[in-house]
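K.L.:
Quick one: sequence plus predicted model below, questions after.
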Amino acid sequence: MDKRVETGREFWRAVLLAGGATAIPRWTLDPAAGVAEHVATLDDDLAAAVRRLADRSELPLHSVALAAHAKVLAALSGEQDVVTGYAAAPCGRPLPCPLTTEGLSWRSLLQDTARVESDLLQHKDFAVDELELELGVAGPAFETEFDPIGSLAAGGEINTDLAEYAVLRVALANPGGRLALHLRYRTDALDAGSAERMAGYHLTALALMVADPGAEHGRASLLSDEELRFQLDRLAGPRRPLPDRRFHELFEQRVRMHPDAVAAVHRDRQWTYRELNAHANRLSRALLARGLRREGVVAVVTARNLDWMAAVIAIFKAGGAYLPIEPHFPADRIATTLARAECTLVLTELGSTTMLDKALDTLPGVQKINIEEACAEGHADDDLGVAVAADQLAYIYFTSGSTGEPKGAMCEHAGMLNHLYAKIDDLGVGPAHGAPVVAQTAPQCFDISLWQLVSALLVGGRTLIVEQQVILDVARYVDTIVRGRVGILQVVPSYLEVVLTYLEQHPRKLPDLRCVSATGEALKKELVQRWFGLHPEIRLVNAYGLTETSDDTNHEIMTRVPDSDRIPLGPPIHNVHVYVVDEHLSPVPLGAPGEIVFSGVCVGRGYVNDPERTRRAFMADPHRPGQRLYRGGDHGRWLPGGRLEFLGRRDTQVKIRGFRIEIGEIENALLRVPGVRDGAVVVAERADQGKHLVAFYSGERPVEVDVLRDRLGASLPEYMVPSAFHWRDGLPLTANSKIDRKALTTPAAELDAVDVSSEAPSTPTERRLAGAWAQVLGMREDQIGRRDHFFELGGTSLSAVKLAIALNRAVSLEDIAEHPVLANMAELLHREHAPELLTSSSGGN
């Protein structure tokens, strides 16, 4: 073989096997088939400087332009390594041109680009098509193309024809002696404004490069001042003045306005505004009498009931900070939480102290206060008038940490109040619709429980606390919502699907319900379609936010099914700033992927007594002096119209065969497949195949693999379709009911390995119960031992609900909390219920 041919073969073999394609953002509100053109002429000074840099570097002009093109593609894709099509000949097929922006300086970027371009041109005549067939790789489908010579077509016009798969073609031309960039773009993907911005990015890159070739380019922003101000200001939530009062003071105003109106209902009990306020005032004085100081942390360990509500308000009135703990949490977790928060006071009740008492055995300095007894101590029940500042600590919610150790997010009164008013405004909790009823359904440990508990009290409405036993039975749940005249409801999408399925089978009017908010999980478009097909008159809101940002920061308010494939997160709520940024916290181009960060009143104070993790996530906002900024690790992009789209977490991005792959995008596509309830995609690695994608999903029954591949292949490129699909009854969950991907990363060949490290269930009841645990926790049955603890295996209040359903309600939530060890729970079942109850466990409602 001729040496030149052999060298060319090796060059293109390496390029083709590395693969890769760089996508650019779509940005148009009015997509229409067609092609348009934008011309950006370099001003005389810039053109002269570009020529001087090319002369000094002994490079052609198009090498300088290609280096700028590489920088633009890196900014648009969020990747250092990019691939564009290179038009080496006027009429030939563009060749794959892999470029890197890893070099620190503009000069090194230019040199790296020129080296790649030189190698490509040296081998441009090689038969690349034949090598693709030999290697069995698909031909590249470039979204962008670079024309280095600006070939003149007939009539003297620049030839900027687009290949079938291309979105944008950039040509460097020199008509009439003036340097210009000619952009040709598809109008179903880009509008004129976005094409103009992309041309501007190229011009800015050229200007920065020639101004100081030795400067570091990584921190250089390509955004114009106009686009920067647009992202920082016009994409922020609207300004809304907040009262210079704290939540509890505004509640006290409502008490004076209508003291005898019903404030809260639980089971057959109800309290008026006067009664709720009096209970809270007495309890607040009991806390102060026990030495509670400003921002002192008070834990509440109760069931969800009226005493819980009074306890939360009492803590705010006394100037303390609320710390929720669920009674069934393992004792070690309760002790760790109390110690980390430096909590010395715990409000509790009879029936909620089993685990708490075990925890307090190791914490002698913590006082346990019975709520009923404290309220009977004879304290006055008028308002206290304790001064509480807007920036004072309001609450601490512990969330799971990536290291496995929970972290306590601290949020202030101003952020809490801003979020409450956002819910009032956007969900229609306000008094304009009459006295609203808000359903309180979330467990105490989830931050959404707080707005559900107290938002109605700001507008003279009513809170209906729906107990877990009702949520277990969807028929009772719907009946409770209707009879309770609930107007505002928030549920996780998986439970919304349960409710929808019931309503489709048992149609029923929901006369008072005016808004349903979905949160906590990805909201599937199929679910939205079903909702509006059944109840088009009831708004649906997709809510997004983080515990560290005082709960939700974005609301996508829907009155119909959105046109987009995914359900957006929506625009920011009032007084909240959301940016999509690069690793240096500079906003990325509109539509480009980046990290979602938050600024403004919503951002909490940090993690309690955890300075290292606080330092990594909370920092000064470089764009707004005096404001805090929070980095949560979520990844997203702006959509036309100012709505945010979630793309996943930054740590779920992987690179396989040269392609940057966002796991969240594949998971979103998987969740859109009918019959798929939950899904997760992980990267597996085997010696014979290298890295590959494996999908796990749950649903009522397995879906045909061909159906899964076809559905994903319809919206994803081939390299993003998993090579294997595994169905499971349920996916493993973390302590916060999120899918535990770490438990799914073992290669498929190892998933059948048996863990015999624990004592296996020994009786028929224990074995049947282990099967139910495995179904709910997303584990293999052989991984569960008879001495295992339900909550220590990752069980939560939500999974306890699912377990009770799986056991045909043979056990209650209280039974699970009091008998969390498998052997003990099995003994309870065997003693109090016929074992046959377990034999037909099928998931129930």
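P.N.:
Nice, thanks for sending it over. On a predicted model such as this, the values are computed, not experimentally measured, just so you know.
K.L.:
Please make it C-alpha for all contacts and neighbour counts, starting now.
P.N.:
OK.
K.L.:
for residue 310, what are its contacts?
P.N.:
276-277, 279-280, 283 (CA atoms under 8 Å, 6 or more residues apart in numbering).
K.L.:
Counting neighbours, what do you get for residue 135?
P.N.:
11 (other CA atoms under 10 Å).
K.L.:
in the protein, which strand has the most residues?
P.N.:
strand 628-639 (DSSP state E).
K.L.:
For residue 765, see how far away residue 399 is.
P.N.:
Per CA to CA, to the nearest Å, residue 399 is found 34 Å from residue 765.
K.L.:
The stretch 701-845 of the chain: strands as residue ranges?
P.N.:
Secondary structure of the stretch 701-845 of the chain, counting by DSSP state E, counting those that start in this stretch: strands at 724-728.
K.L.:
who wins for neighbours among the contacts of residue 310?
P.N.:
Result: residue 283 is most packed of these (other CA under 10 Å), 33 neighbours.
K.L.:
Can you tell me how far that residue is from residue 259?
P.N.:
19 Å.
K.L.:
and the gap between residue 407 and residue 548?
P.N.:
From residue 407 to residue 548 the distance is 10 Å (CA to CA).
K.L.:
out of these two, which sits in the more crowded spot?
P.N.:
Comparing residue 407 with residue 548 by other CA under 10 Å, the one with more neighbours is residue 548, at 28 against 24.
K.L.:
Quick check: that one touching residue 415?
P.N.:
No: Residue 548 is beyond contact range of residue 415, at 10.0 Å (criterion: CA atoms under 8 Å).
K.L.:
Which neighbours do these two have in common?
P.N.:
603-604.
K.L.:
residues near the nearest residue to residue 817 once chain neighbours are set aside, how many?
P.N.:
Computed as CA to CA, 6 or more residues apart in numbering, the closest residue to residue 817 that is not its neighbour in sequence is residue 328, at 5.0 Å. Using other CA under 10 Å, residue 328 has 25 neighbouring residues.
K.L.:
For residue 358, see how far away residue 328 is.
P.N.:
12 Å.
K.L.:
The structure to be compared is supplied as follows:
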Amino acid sequence: LLEGVVAEPERPIGDFSLVTPKARALLPDPSRPLPPRWAGSVVDRFVEQAARHPEKIAVTAPGESWTYRELDQASAALAYALRRGGVGQGDVVAIEAYRDPRLLVAVLATLRAGGSFLLLDAAYPPEMLAERVAIAAPRAVIRAAKGNRAVIPLPEGSLPFPLGEKEEILALSDGEVLPEILIGPDDLAYLAFTSGSTGRPKGIVGTHRPLSHFFAWYAETFEVGEEDRFSMFSGLSHDPLLRDLFAPLWLGATLVIPDPAEIGTPGYLTRWMLRERITVTHLTPAFARLLEISATAKPQNGNAEPLEELRYAFLSGDVLHPQDVERIRGLAPAVRIVNFYGATETPQGIAAYPVPEEIGENPAAIPIGRGIEGVDLLVLTKNDALAAPGEIGEICVRTPYLTRGYLGDESLTREKFRPNPFTNLPDDRIYHTGDLGYYDWTGNVVFLGRRDDQVKIRGFRIELDEIRRVLRRHPAIHDVEIVLDAAPSGENRLLAYYVAEHVLPLAQLRSFLAPKLPDYMIPSRFVHLDAFPLTPNGKIDRKALPRPDAHLGGAAPFMPPRTPYEEALTEIWREILDTEKIGIHDNFFELGGHSLLATQLFGRIRETFQVELSIRAIFEAPT
């Protein structure tokens, strides 16, 4: 740096590079050629696996299993029906998603018909589903479960395809067979939505090349194969779900689906993984904590068994901490842990860090690693120069395997997907993630946080403005501020501050939001203010916002515990909900409770009272 300053004393100090020759050898070369490769589509690979071992179980769920032959025939029959119904190349097909083998049938059929799938979690609020369907304008809507009532509104001109028993799906083709559509690398494969900074969800358009590139790399890099059994834990509208669905099909392995009604029941998950002999799992750090809670719900006859057969745990979606690694290794002594990094705009994982046996002394977080094959993971300064080790910059992704960009928003696409300043070639793009990080002295990238208003809750990406926009629609609310807060447990949670003429009942606020936002976007605490504190320049002074009140109960009057049992229960509630004052009529969900915390609650109840309760009990009796 000093040599550069002496040589060019008139040059702005921010233009000088801190990258030394020694450091440069550790860092990626952003000007090297990155030619794309094409390994064929995920559908092509699935068809090959179905031909190789047709009678092997492809997917199993409570009460039913599907072989590769059955999955091949059913998806081909549904693809025939979709094409006959008018679905053409690139048309969007909305899939009402459930944890059900028919989800695989629907996804494969959409791709075989030449369409692009849009996964919509059937448990999401109706207004959110309706908004996304209106933006996507799907040509058809598939309900990927038998016997369920349709929850996605059918747009005008769209065709409904409810899926029933295997025989009913096979009958959709009337015995006819259409030739397979030739899928190209740049053909549309899917549409995915993320939270938008304008309050309107962003549609991201993905193609086939990034999907097949990731799974080809995955199969070549890790010791996984057709004997493996994969869990299905990812959220149904969360893009990591594609790893759950396609990784086993690419390998000729088996996907195992847990009972969705039992996932939150203490002890279920680890017992299920043992029973089903799960060898590979993809999960978020928050879900890893759920597994630990499940494991602590010991069976009546002794300690929970370790997950001896679990060989790989791939983590993504949020910051991975050393405590998370310890939790997973405590459950599965032989497991290999890999930290993935990516965004919906950079499909699947575009960086990976195999976590070593020895993590080192007190790292704040596990690194996100380096770019996978065909990817440069760059940390750039504000002048678009490569940052030196230890120098904080924006994490950017250079690869030919990016998505196309944002549906109907060329301006945002140009802002986030920019030409590579190191080559200035038109097809050489860099995606600017908005994440901050730095290179360590091994060349791995360490994630630090966001440079904008985007946050992560339980692995889900959220733009706070989307929550603000919905709350401002409440007729009694004049203004809103949403902030991210860390609970003593370390879990992120949302606080909502609102300006209104009087305090609004918690039940009313939550019921207003419930049809419009999924549970992970509903704030844990609501704080009434007469006016926001302001900085000298007139902006909201977030540092001056008050902490939530000690008692945040609902409409019922506060009533303290009256018996030793109630005292013990309220003490458990206080610790889990981080609320000092709990009344016996307070509602668990109105105090910020959610499914993950409910699992912790029932684990503690079992430990304290030696009784088994179904997780459904908290929904039926939430006080």
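P.N.:
Okay, I see it. Source: prediction; values computed, not measured.
K.L.:
hmm, back to that, which members of the contacts of residue 310 of structure 1 occur in helices, if any?
P.N.:
Judged by DSSP state H, those include 276-277, 279-280, 283 as members of helices.
K.L.:
Which of those residues sits closest to residue 620 of structure 1?
P.N.:
Proximity of those to residue 620 of structure 1 (CA to CA) peaks at residue 280, which lies at 36.7 Å.
K.L.:
what sits against the nearest residue to residue 739 of structure 1 once chain neighbours are set aside?
P.N.:
Take residue 739 of structure 1 and drop its neighbours on the chain: the residue closest to it by CA to CA, 6+ apart is residue 733, 4.5 Å away. By CA under 8 Å, 6+ apart, the residues touching residue 733 of structure 1 are 739-740, 777-778, 794-795.
K.L.:
Emit the ChimeraX select command for whichever of those residues are buried.
P.N.:
Buried members of the contacts of residue 733 of structure 1, defined by 16 or more other CA atoms under 10 Å, are picked up in ChimeraX with:
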select :739,740,777,778,794,795
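K.L.:
Relative to residue 818 of structure 1, which of the contacts of residue 733 of structure 1 is nearest.
P.N.:
Out of these, the member with the shortest distance to residue 818 of structure 1 (by CA to CA) is residue 795, at 13.6 Å.
K.L.:
Residue 735 is in contact with the closest one, correct?
P.N.:
Yes: using CA under 8 Å, residue 795 of structure 1 is in contact with residue 735, at 6.4 Å.
K.L.:
burial count for residue 305 of structure 2?
P.N.:
Count around residue 305 of structure 2 with other CA under 10 Å applied: 14.
K.L.:
what about it, distance to residue 207 of structure 2?
P.N.:
Relative to residue 207 of structure 2, residue 305 of structure 2 is positioned 42 Å away (criterion: CA to CA).
K.L.:
residue contacts, the aligned partner of residue 555 of structure 1 in structure 2?
P.N.:
Alignment note (TM-score structural alignment): residue 555 of structure 1 maps to residue 352 of structure 2. Residues in contact with residue 352 of structure 2 (CA under 8 Å, 6+ apart) are 338-341, 368-372.
K.L.:
Which ones among these lie within strands?
P.N.:
Per DSSP E, the subset of the contacts of residue 352 of structure 2 in strands is 338-341, 370-371.
K.L.:
for those residues, which one is nearest residue 30 of structure 2?
P.N.:
Distance to residue 30 of structure 2 across these (CA to CA) is lowest for residue 371, with 11.6 Å.
K.L.:
how about that closest one, what's its match in structure 1?
P.N.:
Under TM-score structural alignment, residue 371 of structure 2 pairs with residue 572 in structure 1.
K.L.:
ok, now residue 127 of structure 2?
P.N.:
So, by TM-score structural alignment, residue 127 of structure 2 is matched to residue 332.
K.L.:
Helix or strand: which one has that match?
P.N.:
helix 331-340 (DSSP states H and E).
K.L.:
Tell me the mean distance between that helix and structure 2 once they are aligned.
P.N.:
Helix 331-340 of structure 1, aligned to structure 2 and superposed, deviates on average by 1.4 Å (mean CA distance after the TM-score superposition for structure 1).
K.L.:
Tell me the helix or strand right after that helix.
P.N.:
strand 345-348.
K.L.:
Packing partners of that following strand?
P.N.:
Using 3 or more CA pairs under 8 Å, 6 or more residues apart in numbering; DSSP states H and E, the elements in contact with strand 345-348 of structure 1 are strand 297-301, strand 367-370.
K.L.:
Quickly compare these and say which is most buried.
P.N.:
strand 297-301 (a mean of 27; mean count of other CA atoms under 10 Å).
K.L.:
tell me, that one lands on which residues of structure 2?
P.N.:
Strand 297-301 of structure 1 covers residues 92-96 of structure 2 once aligned (TM-score structural alignment).
K.L.:
Quick one: distance of that stretch to the chain centre.
P.N.:
19 Å (CA atoms, centre = their mean, to the nearest Å).
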